[in-house]
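In: Predicted model, plus sequence, below.
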Amino acid sequence: MVSTTHIGECPEKTSRIIEVAQNRFGLYGFEKTTMNEIASDLNISKGSLYYYFPDKESLYIAVIQKEHDVFIHLVTEKIASLSDPAQMIREYVNIRLSYFHTLLNLSRFRHNNNMWELHSMMHQQWAVFKIQEEGLIADVLTYGVKEAFFEIENIHDIAELLLDIIKGLSMSLVKNKDIFYLEDTEYDKLFKKINLFVEMFIKSLKRQHIS
């Protein structure tokens, strides 16, 4: 279980710690990163780092939260600049694929007990992320229906389906790997596969008079 943190006591210092940890996780992954190395990068004592984040898991979760906040901001900003609901879905998917790639770089987990323990700790966070993403997709689908572009009855079910399939296709490439990581060629393959599905998905939702 993750211990209580003190991240609210000094937002500037907390933000700096998360930024440095994000860089270290991005370079070496969760497993090969130590709290000693992060403290050294920050030029602070290990005790000071542990005051704000009592273990590596809690710091990693904070980094993931930051990444997801950036992802949500990017998607929301991009969608707001578009008028075509089909293009909104494409942009959401492409930004999400980039986010997925980033998460793999930050973790580079091996299939071992430690990975499953951290996944258990992240369970509540993933549930929150899923609700946020489904809400974004549902808003796009609702807009598409309002503009007579899509023809959908069960918007929230369709939003959940899109997210689940994207997640399923993404995980299909790493589930049998020793380390949760994708080479560039594998990522390109995933990108093409998911975008092929997305075009089929969009076509299935369009009103028949829409070309």
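Out: Received, thanks. Residues are numbered from 1 along each chain as shown.
In: contacts, neighbours, all on C-alpha from now
Out: OK.
In: Which is the succeeding secondary structure element to the longest helix seen in the chain?
Out: In the chain, with assignment by DSSP state H, the single longest helix is helix 113-146. Counting by DSSP states H and E, the element after helix 113-146 in chain order, helix or strand, is helix 155-172.
In: That following helix: which residues count as buried?
Out: 155, 156, 158, 159, 160, 162, 163, 166, 170 (16 or more other CA atoms under 10 Å).
In: Got another one to weigh against that:
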Amino acid sequence: MDQRLQARERFRQLPDQQRADWLDIAEDEFRAFGFKGASLNGILARAALSKGQAYYYFADKGELYRAVIERAITKLADLIDARPVQANSVDHYWQQIAALFGNVTLVFKENDHLAELGRGIYREAAAQEAITDLLEALHIRLQKVIDAGQAIGAIRTDLPLPLLTDMAFASMREADRWFAMNAQELSPHDALKLNHSVFSLFRDMLAPSKHDCVPSQNPTPFKD
């Protein structure tokens, strides 16, 4: 097994409170100084850990940051009630997706700790690199959601599933970045109104067109 995976497993086996205490300290540091500016030595000093102890559970600062973000994603999923989408109709499918969009906006509006962690991810490429596998896991979950939508006719099927997923994931990440950066400046009413517009854009991109047309195989060339 990869050394990083072994270290992660050792960390998971620690008592819950011990894990929480270490991650609380690390989260404070990352929120205050960002990924690059955070001091691993400072975190270890506050947690009363030697470097030898730390490296037994975390291969490097990136792995510690990953653990902080993994916990934040789990907390966010609980707060927005991110259960698997199980819809029996097109309308029901989009109602569930709309609820997830709205809940994410409210969480970022009301929970600045999570919002600041989100802002930190988008400020630094190194931070995003440290959580590559977590982003890939979210990408896989989104593909399953889109696949389920196609099965009941809620999602268009004229494009390959991987392409649809990539487009949807990119748009969701950009919306997530924008709300993480700006939600605190919006009133609750304006935040939800904007969220509704973003959701409508997302739905219109993925939903089957009501006026599908097949382009001609011999399109008329543009004239000068």
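Out: Yep, that arrived. All values derive from a computational prediction rather than experimental measurement.
In: Give me the TM-score for this pair.
Out: After superposition, the two chains reach a TM-score (TM-score structural alignment, normalised by the length of the first structure) of 0.62; 193 aligned residues with a CA RMSD of 4.3 Å.
In: follow-up on the earlier one: summarise which helices and strands the longest helix of the first structure is packed against.
Out: Where contact means 3 or more CA pairs under 8 Å, 6 or more residues apart in numbering; DSSP states H and E, helix 113-146 of the first structure is packed against helix 56-80, helix 85-107, helix 155-172.
In: how about TSV for those helices, with distance to residue 146 of the first structure added?
Out: Compiled in TSV, those are given as follows (distance: least, CA to CA, whole Å):
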stretch	distance to residue 146 of the first structure
helix 56-80	16
helix 85-107	10
helix 155-172	12
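In: about what we covered before: helix 56-80 and the longest helix of the first structure, what's the angle between them?
Out: Angle, helix 113-146 of the first structure to helix 56-80, by axes from the mean of the first three to the mean of the last three CA atoms, to 10 degrees: 20 degrees.
In: any idea how far residue 108 of the first structure is from residue 142 of the first structure?
Out: As for residue 108 of the first structure, its distance to residue 142 of the first structure is 37 Å (criterion: CA to CA, to the nearest Å).
In: no no, residue 120 of the first structure
Out: Counting by CA to CA - residue 120 of the first structure and residue 142 of the first structure are separated by 33 Å.
In: Residue 51 of the first structure too?
Out: 45 Å.
In: What of residue 16 of the first structure?
Out: Taken as CA to CA, the span from residue 16 of the first structure to residue 142 of the first structure is 39 Å.
In: Among the two, which residue is more densely surrounded?
Out: Regarding residue 16 of the first structure and residue 142, a neighbour count based on other CA atoms under 10 Å identifies residue 142 as having more, with 20 against 12.
In: doesn't residue 155 make contact with the more buried one?
Out: Yes - between residue 142 of the first structure and residue 155 a contact is recorded at 7.0 Å, counting by CA atoms under 8 Å.
In: on that earlier part again, to residue 5 of the first structure, which of the helices and strands packed on helix 113-146 of the first structure lies closest?
Out: helix 56-80 (7.9 Å; CA to CA).
In: Outside of that closest one itself, list whatever touches it.
Out: The contact list for helix 56-80 of the first structure (CA atoms under 8 Å, 6 or more residues apart in numbering) reads 2-3, 5, 18-19, 21-22, 30, 34-35, 53, 88, 91-92, 95-96, 99, 103, 118, 122, 129, 133, 136.
In: change it to 7 Å
Out: If you take CA atoms under 7 Å, 6 or more residues apart in numbering as the criterion, helix 56-80 of the first structure is touched by 2, 18, 22, 35, 53, 88, 92, 95, 99, 118.
In: What residue in the first structure is paired with residue 14 of the second structure?
Out: Residue 14 of the second structure maps onto residue 12 in the first structure, with residues paired by TM-score structural alignment.
In: and its match, what does it touch?
Out: Under the criterion of CA under 7 Å, 6+ apart, residue 12 of the first structure has no neighbours.
In: Name the SS class of it, please.
Out: helix (DSSP: H, G, I helix; E, B strand; the rest coil).
In: Also residue 121 of the second structure?
Out: Here residue 121 of the second structure is helix, with the state taken from three-state DSSP.
In: All set now, cheers.
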